[in-house]
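In: starting from these lines, generate the structure:
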Amino acid sequence: MNESAPAVDDIPEDASAAAMATFVAIRRLTRRLRALPGDSGLTSAQVSALVRLGKVDSATVGELAGSEQVSHQAMVKVVAVLEQAGLVRRDPDPTDGRRQLISLTEAGQPRAQGERHARQEWLARALAEHGTPEEIRALLVAAELLGKVADSL
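Out: Got it, this is the predicted structure:
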């Protein structure tokens, strides 16, 4: 345990309740966003890997599997489909010839951006429909805090 981290008994009750509510809401929202239908013909796992690759220059299959929380074998299959569709390519890792780096192709880049944009648009509409202006401003503040927490890990 990090020496500067408070003991479990020292965590304020509000922070503990906020952590649980945030965890549950993020998990539900993530599942909902991944399940959104698209006209791309790709599965949610393929779309998720494509969007993830759109956020980084390249990644190994193992890194993708870890970030998507799936088995290495499952990600190998996902990457194979994306490669066959011409959306990703494999290149040798310049620092380790045993590894391959997966990156988006020119055709894959707009596809990844389009998938991410479609999900962002859905979420923006849902927030506008279900949230008050005050709730949306509070969400912006909360998102900033969550970003700080994510950056601290």
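In: please make it C-alpha for all contacts and neighbour counts, starting now.
Out: Noted.
In: ends of stretch 96-113, how far apart?
Out: 29 Å (C-alpha to C-alpha, to the nearest Å).
In: which of the residues in the strand or helix carrying Gly66 are buried?
Out: Of the helices and strands defined by DSSP states H and E, Gly66 is found in helix 61-68. By neighbour count on 16 or more other C-alpha atoms under 10 Å, the buried set for helix 61-68 is Val61, Gly62, Leu64, Ala65.
In: surely the third one is in contact with Met75?
Out: Yes: at 7.1 Å, Leu64 counts as touching Met75 under the criterion of C-alpha atoms under 8 Å.
In: the structure of the following sequence is requested for comparison with the preceding one:
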Amino acid sequence: MNHPDTSPQTGTDAGLAAVLRMAVGRLARRLRAQRPDSSLSLGQGSVLFTLARHGQPMTPGALADHEKVQPPSMTRIVAALEARGLVRRMRHPEDGRQQLVEITEEGTRLVNSDHQRREAWLTQRLTELSPEEKDVLRRAAEIMDRLSQS
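Out: Below is the predicted model:
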């Protein structure tokens, strides 16, 4: 496929923002469709991924801050995950008034299975692209990561 560097839609920052938002949204939906356990809400899945990535227990307050939700919402998310055996709560060793939440082995297996399925799907899609298109995506991925951090 031969695409010009700019099109009428992407010739301005606002146009590029609109096209990028739609493309990223569609790709995110396609990746979400690959989830092995679609009964988890997006919030529950996000909390599991955060706990797995963090690598150690977190307080519900720290999870709420990280996920940009109110503490009562996090309480409901953690309770639902705990009921499914994907996380467990424990007393905070230094502050008995607080609890810590940690991912269980079952939760870790679910996160790993999710990563494997999504990456396998995306890897398969990448085989459909030319080497030049893959190079563009490598550069774009770095830029998008930088944008997501700002």
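In: quick one on the thing from earlier: check the mean deviation of the helix holding Gly66 of structure 1 from structure 2.
Out: Helix 61-68 of structure 1 differs from its equivalent in structure 2 by a mean of 4.7 Å after superposition (mean C-alpha distance after the TM-score superposition for structure 1).
In: need the residues that contact that helix.
Out: Ser48, Ala49, Arg52, Ser71, His72, Ala74, Met75, Val76, Val79, Gln100, Leu101, Ile102 (C-alpha atoms under 8 Å, 6 or more residues apart in numbering).
In: ok, the most centrally placed residue in structure 2 - contacts?
Out: Structure 2 has Ser46 as the residue nearest its centroid, 5.9 Å off, counting by C-alpha atoms, centre = their mean. By C-alpha under 8 Å, 6+ apart, the residues touching Ser46 of structure 2 are Glu67.
In: the one 4 residues further on too?
Out: Contacts for Thr50 of structure 2 (C-alpha under 8 Å, 6+ apart) come out as Leu63.
In: identify the residue of structure 1 aligned to it.
Out: Alignment note (TM-score structural alignment): Thr50 of structure 2 maps to Arg52 of structure 1.
In: and what about its match, helix, strand or coil?
Out: helix (DSSP: H, G, I helix; E, B strand; the rest coil).
In: kindly report the same for Leu101 of structure 1.
Out: Under three-state DSSP, the three-state class of Leu101 of structure 1 is strand.
In: one more: Gly86 of structure 1?
Out: coil.
In: what's the match for it in structure 2?
Out: Aligned counterpart of Gly86 of structure 1 in structure 2: Gly85 (TM-score structural alignment).
In: list the helices and strands the helix or strand harbouring Gly15 of structure 2 packs on?
Out: According to DSSP H and E, Gly15 of structure 2 maps onto helix 13-32. When contacts are defined as 3 or more C-alpha pairs under 8 Å, 6 or more residues apart in numbering; DSSP states H and E, helix 13-32 of structure 2 sits against helix 105-126.
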